[in-house]
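Visitor: fold the following.
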Amino acid sequence: MDRRIFIKNTSLATAALALPKIDPLRSANLAKNNLPKWKGFNLLDFFSPNPKPVSKPTTEDHFRWMRDWGFDFVRIPIAYPYYLSIDRTKNITSEDVYKINPEAVDRIDSLVSMAHKYNMHVSLNLHRAPGYCVNAGFNEPYNLWKDNEAQKAFNFHWAMWAKRYKNVSSKKISFDLLNEPSMREDMNDQLSKRSAVPGEIYRKVAKAAAEAIRKENPRHLVIADGNNVGSTVIPEIIDLNIAQSCRGYNPGIISHYKAPWANKDPDHLPEPKWPGQVGNQYLSRAMLEEYYKPWIELTKKGVGVHCGECGAWNKTPHDVFIAWFSDVLSILSANNIGFALWNFVGDFGVIDSGRADVAYEDWQGHKLDRKLLNLLMKQ
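Guide: Predicted structure coming up:
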């Protein structure tokens, strides 16, 4: 054999051996996602409509730990009454929703600034918007999906936030329109009968809010939570340049085991298993793969997808939680979909979660769920 040919062939063979092994099935399944694969946490400082200080506020240490552990994203769910100047002994009126309290807005801005200091992308979310919240506990004066006055107020609030961050890059901030939309019979009863918001109505509301935001800055990044409390893709808005946010709570018998706000009879539920037969259904990774298929397909259509909330309440047995959540995160991660755990400190979190069956690690005066943290870090 010609010496030059021999050297060339040998070099090519050596180079081929040096290349990383690629699983063709995994490679074929990887979707291009138009959103970054952010991973992080929800921060609940402004989650309540009551502006009194929370018992476990987010601190600079928290952001430092997040950054050092490799996280780059925080979602801040806000109840709009938190930053209003209103008489809280009375039900809110349609006029009250415009009474902005600048000091309360500044407190929210301070948390945003602290997050940016530690290189976190911040997703501002209206967890409670004029006329809708997935939770009860505050009486809304109207219905976001049916009343023009509610929609005008919704757009007003988003225009305010968009203007405040008019000059902030979309790499640093995004606007998550509304937490877990649904059509409920009674907007002030979270356990009343509910269904998906009709697609044309969701489109109308999302389109108007996005336009209000982008009037301040056409480059602002807008995200819409999935329909039917975050569970289903919204095909009606695919053409609106709005990213979509899914959830990591399926099935609810695992994620919200014994949660009183999610179950009418929380004390009489079948014991969760993963995988395994629970009640009248067999729970397995296959059901998760089917559940996330529409979201994966959405990324292939050029729509950015992120999982804005995920995790399980602290009554789910920890071994069941970790087994299930490993499958959830691996499916999301394999398709370049990032996530935000609900929450950082607290019942769903990695710190001070109050689980009875965890061997916690002492961490600077806190109780750290190291097993959960390691699972999150490796995604």
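Visitor: please make it C-alpha for all contacts and neighbour counts, starting now.
Guide: Fine.
Visitor: for residue 286, see how far away the most centrally placed residue in the chain is.
Guide: When the chain is reduced to its mean C-alpha position, the closest residue under C-alpha atoms, centre = their mean turns out to be residue 308, at 1.3 Å. Separation of residue 308 from residue 286 (C-alpha to C-alpha, to the nearest Å): 22 Å.
Visitor: before we go on, could you also do this sequence so I can check it against the first one:
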Amino acid sequence: MDRRKFLGQSSLAAGALAVGSLAIPGLLNANTELPFTHQPLAPLPKWQGFNLLDFFIPDPARSPAATTQQQLTWIRDWGFNFIRIPIAYPWYLKFDRSRDITPEEVYQVDEARVQQIETLVSMGNEQGLHVSLNLHRAPGYCINAGFREPYHLWTDAAAQEAFYYHWNFWAKRFRSKTPAQISFDLVNEPSMRKDLNDQHSASGPVPGEYYKKVATGALAAIRKENPAHLVIADGNNVGNDPIPELIGTPIGQSCRGYYPHAISHYKAPWANKEPEKNPLPVWPGKIGDTEYSRASLEKYYQPWLELKKKGVGVHCGECGCWNKTPHDVFLNWFGDLTGVLNDNGIGFALWNFIGDFGLLNSGRADVDYVDFHGYKLDHKLLDLLKKRQ
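Guide: The predicted structure follows:
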């Protein structure tokens, strides 16, 4: 569907898809209510699995090797039931990549690339895996630098219209999928960072009313195609904080498993301005001036556990540790982190499957790898993950 047709049809559906008195450009009017406003989401399944990075980079020429059917079979055979597919929306567009994208080009979908995404979703479903489709880079926002957006998702109506368009597009493509097969994770790790081209610039949580406006607008665009489609919103403040403004809507919420960053992102250059000065991590114990333990993790996740008690579906869409953290420290910390989640019925997905944070080919210098079909398998990590199933 092209942009003009989408905007025209969406106005016809506004009577069934508006949220209270909230006006959302191009999709909702100000005087009608969602029929599901008082129908909160049931608890989410305890999905466990991996993030697959096939479409994570905006430039397809730099994408990693495509996930294979065999790799998905390994995930299934190891007892996992979930894959999350973080997508940079420019990956599936047609435009001149030698310059910055324009607002008009944000709508230029490349059908051949869309079909590649559809193929991975179908392959995952064929293995009995639930697929979470996520816009890691959405029109007007990404937690990562490396691509210049033409506007700002949280403040610009044009960005919001494009955001709703893309989610309506994917909902239509997967209209026949059941909630057991697919869910839609709206935008990765929201924050109010004003300079989208500097990942180290100051940021903070998106104002709750802004987040609710954008999330419920996307929900409406998705459920226009299938009222059973399952929708999840990442926690505010880069995934750390629950979103109280969404309680009472049928939107699940996704936390993160990167606390504390002193362990999960030790020496990571994109997460630290001076990574070489990071103190050596330990677990449990003192890092810098702060003492950490499993009790620290229980305190960090308490707001998410309270959210779950209120009937909101909670899942941890990303967790893991970059490969510079000593392996024994990583495993000790990760055992406690996944233990807290598991003991409270919250599933999780490792970032990533193959790569620096991953189960295969992580590049850690202190791991006794097992050769597995030509990959280097971190068997101690795999054993830990299996214990949480």
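Visitor: let me see the TM-score of these two.
Guide: For this chain pair, the superposition-based TM-score is 0.91 by TM-score structural alignment, normalised by the length of the first structure; 348 aligned residues with a C-alpha RMSD of 1.0 Å.
Visitor: counterpart of the residue nearest to the centre of the first structure over in the second structure?
Guide: Residue pairing (TM-score structural alignment): residue 308 of the first structure is matched to residue 317 of the second structure.
Visitor: ok, which stretches of the stretch 151-300 of the second structure are strands?
Guide: Using DSSP state E, counting those that start in this stretch, the strands of the stretch 151-300 of the second structure run over 182-185, 230-234, 251-257, 285-287, 290-292.
Visitor: would JSON lines of those with mean neighbour count be doable?
Guide: Shown next, in JSON lines, are the strands of the stretch 151-300 of the second structure (neighbours: other C-alpha atoms under 10 Å):
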{"stretch": "strand 182-185", "mean neighbour count": "25"}
{"stretch": "strand 230-234", "mean neighbour count": "26"}
{"stretch": "strand 251-257", "mean neighbour count": "26"}
{"stretch": "strand 285-287", "mean neighbour count": "14"}
{"stretch": "strand 290-292", "mean neighbour count": "12"}
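Visitor: packing partners for the helix or strand hosting the residue nearest to the centre of the first structure?
Guide: Per DSSP states H and E: residue 308 of the first structure is located in strand 305-310. When contacts are defined as 3 or more C-alpha pairs under 8 Å, 6 or more residues apart in numbering; DSSP states H and E, strand 305-310 of the first structure sits against strand 243-248, helix 285-300, strand 339-341.
Visitor: residues contacting the match of residue 308 of the first structure?
Guide: Residue 317 of the second structure makes contact with 84, 234, 254, 255, 256, 348, 349, 350, according to C-alpha atoms under 8 Å, 6 or more residues apart in numbering.
Visitor: what strand or helix carries residue 136 of the second structure?
Guide: strand 130-138.
Visitor: quick one: residue 372 of the first structure is in a strand?
Guide: No - according to DSSP: H, G, I helix; E, B strand; the rest coil, residue 372 of the first structure belongs to no strand; its state is helix.
Visitor: OK, contacts around it?
Guide: The contact partners of residue 372 of the first structure, by C-alpha under 8 Å, 6+ apart, come to 322, 350.
Visitor: please apply the same query to residue 316 of the first structure.
Guide: Contacts of residue 316 of the first structure by C-alpha under 8 Å, 6+ apart are 254, 255, 256, 257, 258, 272.
Visitor: could the strands of the stretch 151-300 of the second structure go into JSON lines alongside distance to residue 307 of the second structure?
Guide: Output for the strands of the stretch 151-300 of the second structure, formatted as JSON lines (distance: least, C-alpha to C-alpha, whole Å):
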{"stretch": "strand 182-185", "distance to residue 307 of the second structure": "18"}
{"stretch": "strand 230-234", "distance to residue 307 of the second structure": "13"}
{"stretch": "strand 251-257", "distance to residue 307 of the second structure": "9"}
{"stretch": "strand 285-287", "distance to residue 307 of the second structure": "29"}
{"stretch": "strand 290-292", "distance to residue 307 of the second structure": "24"}
